[in-house]
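**Student:** got a predicted structure here, sequence first:
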Amino acid sequence: MYWRSRRTNANVAYNLLTLHASLVDEACPLVAEDLKNVYQSHYINKMFNPSVPIHPDSPYFHKSPGLKDKIHCVVYVIDICKVKIISDTIIEKFGVFRKKANQLSIPQLVLLTKVDEACPIVAGDLKNVYQSDYIQKSIHEVSVQLGVSLSAVVPVKNYYQELEVDSETDILLLSALIQMLRAAEGYFDNYCNVEEMSE
């Protein structure tokens, strides 16, 4: 996906990494060094297998990824209906992911999916998503559990059995996409500022 950078006035591609809570199970062998390699795009053609760590001498190891290759925003995807049953082990793993992303100055967002299934008021009218006490409590709980700001937790509704597009669903999804774009733009701005200071 591309957007026009405010800073360089050029088309810039951005890379998002999505980590779904269902994939971050307790048996996941992913370690911090693997994360660093994923975040910095040392995997050629995204040849990533969490059960087989990559080594710098591997033919799939990209030794010198450029800015365009790196991850520009990490997005954690969590089913809002499962917020209360996320285990401490999984929360710890998310903490490792977050810490490594912070060390690399990569912005992070959390998508809370299935808001319509979690709250009957929202199921009746998606416009109520920010008025729902249940949704607001879940956003706050995820913010505390994962150590991200409240503004980084974004509620969305999934398309899963609809045959037609729905404007209210699209508004939530596009709002989430805009936040991802802004976060990625911030990453580019920070990168350019660091480059300018080092010159």
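**Tutor:** Now that the structure is in, tell me what you want to look at.

**Student:** when you work out contacts or count neighbours from here on, use the C-alpha atoms and nothing else.
**Tutor:** Will do.

**Student:** contacting residues for the most centrally placed residue in the chain?
**Tutor:** In the chain, the residue lying closest to the centroid (C-alpha atoms, centre = their mean) is Val75, at 0.3 Å. Taking C-alpha atoms under 8 Å, 6 or more residues apart in numbering, we find Val75 in contact with Leu16, Leu17, Thr18, Leu19, Gln108, Leu109, Val110, Leu111.

**Student:** how near is it to Ala10?
**Tutor:** 24 Å (C-alpha to C-alpha, to the nearest Å).

**Student:** got it, and Leu150?
**Tutor:** Going from Leu150 to Ala10 by C-alpha to C-alpha gives 31 Å.

**Student:** check it against this one:
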Amino acid sequence: MITFELNEWRELQWKQDGMINTLRDFKIRNDKVKQLNFLVYGPVGAGKSSIINTIKTIFEGRQYISCLAAQDSAKSQTLKFKKCDVGNTKDGFLPFTFSDIMGVEKENQCGVQADDIISTLKGHVKDDYVFNPISPLSGPNDYYLEHPSLSDRMHCLVYVIAADKISLIDKDTIQKMQKVRGTANGMDLPQVVFMTRVDVACSLTKENLRHVYKSVKIEKKMEECSVTLGVPMNCIFPVRNYYKETDIIEDINCLMLHTLTKIVHFADDYVVEYTRK
């Protein structure tokens, strides 16, 4: 059985400094938009909060935990909407934010409501709103922004899917996610997948993360993910979160930075196109 290919089917730079500097220096082409907004969304335990922790760790240069992660949990640890800046006052903040939300659960009255996600994409949901699994947010409400600007909207939707659990996602969860995807399609919103836990899904990648784009198994998992969600392969990115490490590992950083570099341009393109409408 072939487990890996001799050549990478995606080229990746395994040096972090250049990518970090590129992202720090990135300029949004619309002067009125100060930050690109990314919404992380997916099943409980897929690694949404860990994604944000990993990104903040990279730019802090040390382990950083600001979002409570629900590793292998059946219930979401994130209960309210929270935009997370990247960077700090000393070194400066980067021109993008990642928003953490409650995870998707299969039961109708559990987890985040699809309508709440749609409202968030459109910029109606204010920071610190506590999600209600039974009743989605609507106006008038202190946490409902009636007339959001382009800066309030999300500029890219990031699905977070665990590579080793794609086949285990139940139909109800998929239907909820497809409802959100349908709305995002109507908004012409960029949509990408962060495919987490690649080290768990593939022993070759676990031994050496640099084999991720040589792994036949990872490629097949990406294809499975593409079929399940309807997201094209070139918008699916395998990533590895920090979850047990206490030291910085450059290969983990590089895989995430490669992905960030791509999606920041996707989001900036959306802002430009939206402005032209």
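**Tutor:** That came through fine. This is a predicted model, so every value here is computed, not measured.

**Student:** so after superposing, what's the score?
**Tutor:** Here the TM-score for the pair of chains, by TM-score structural alignment, normalised by the length of the first structure, is 0.89; 193 aligned residues with a C-alpha RMSD of 2.0 Å.

**Student:** which helix or strand contains Phe96 of the second structure?
**Tutor:** strand 92-100 (DSSP states H and E).

**Student:** what sits up against that strand?
**Tutor:** By C-alpha under 8 Å, 6+ apart, strand 92-100 of the second structure touches 23-24, 26-28, 34-41, 48-49, 52, 67, 78, 80-87, 264.

**Student:** off-centre distance for stretch 60-69 of the first structure?
**Tutor:** The chain centre lies 20 Å from the centre of stretch 60-69 of the first structure; the measure is C-alpha atoms, centre = their mean, to the nearest Å.

**Student:** so that stretch matches what in the second structure?
**Tutor:** Counting by TM-score structural alignment, stretch 60-69 of the first structure lines up with residues 143-152 of the second structure.

**Student:** tell me the secondary structure at the counterpart of Met177 of the second structure in the first structure.
**Tutor:** For Met177 of the second structure, the aligned residue in the first structure is Phe94 (criterion: TM-score structural alignment). At Phe94 of the first structure the chain is in helix, as set by DSSP: H, G, I helix; E, B strand; the rest coil.

**Student:** wait, what's in contact with Phe94 of the first structure?
**Tutor:** By C-alpha under 8 Å, 6+ apart, the contact list for Phe94 of the first structure reads Leu146.

**Student:** what's the separation between it and Val156 of the first structure?
**Tutor:** For Phe94 of the first structure relative to Val156 of the first structure (C-alpha to C-alpha), the value is 20 Å.

**Student:** if we can go back for a sec, how close does the match of Met177 of the second structure sit to Tyr2 of the first structure?
**Tutor:** From Phe94 of the first structure across to Tyr2 of the first structure, the span is 28 Å (C-alpha to C-alpha).

**Student:** isn't Ala183 of the first structure up against Cys73?
**Tutor:** Yes. At 6.5 Å, Ala183 of the first structure counts as touching Cys73 under the criterion of C-alpha atoms under 8 Å.

**Student:** top helix in the first structure by residue count?
**Tutor:** When the first structure is parsed with DSSP state H, its longest helix is helix 167-198.

**Student:** which parts of that helix are buried?
**Tutor:** In terms of neighbour count (16 or more other C-alpha atoms under 10 Å), helix 167-198 of the first structure has its buried residues at 169, 172-173, 176, 179-181, 183-189.
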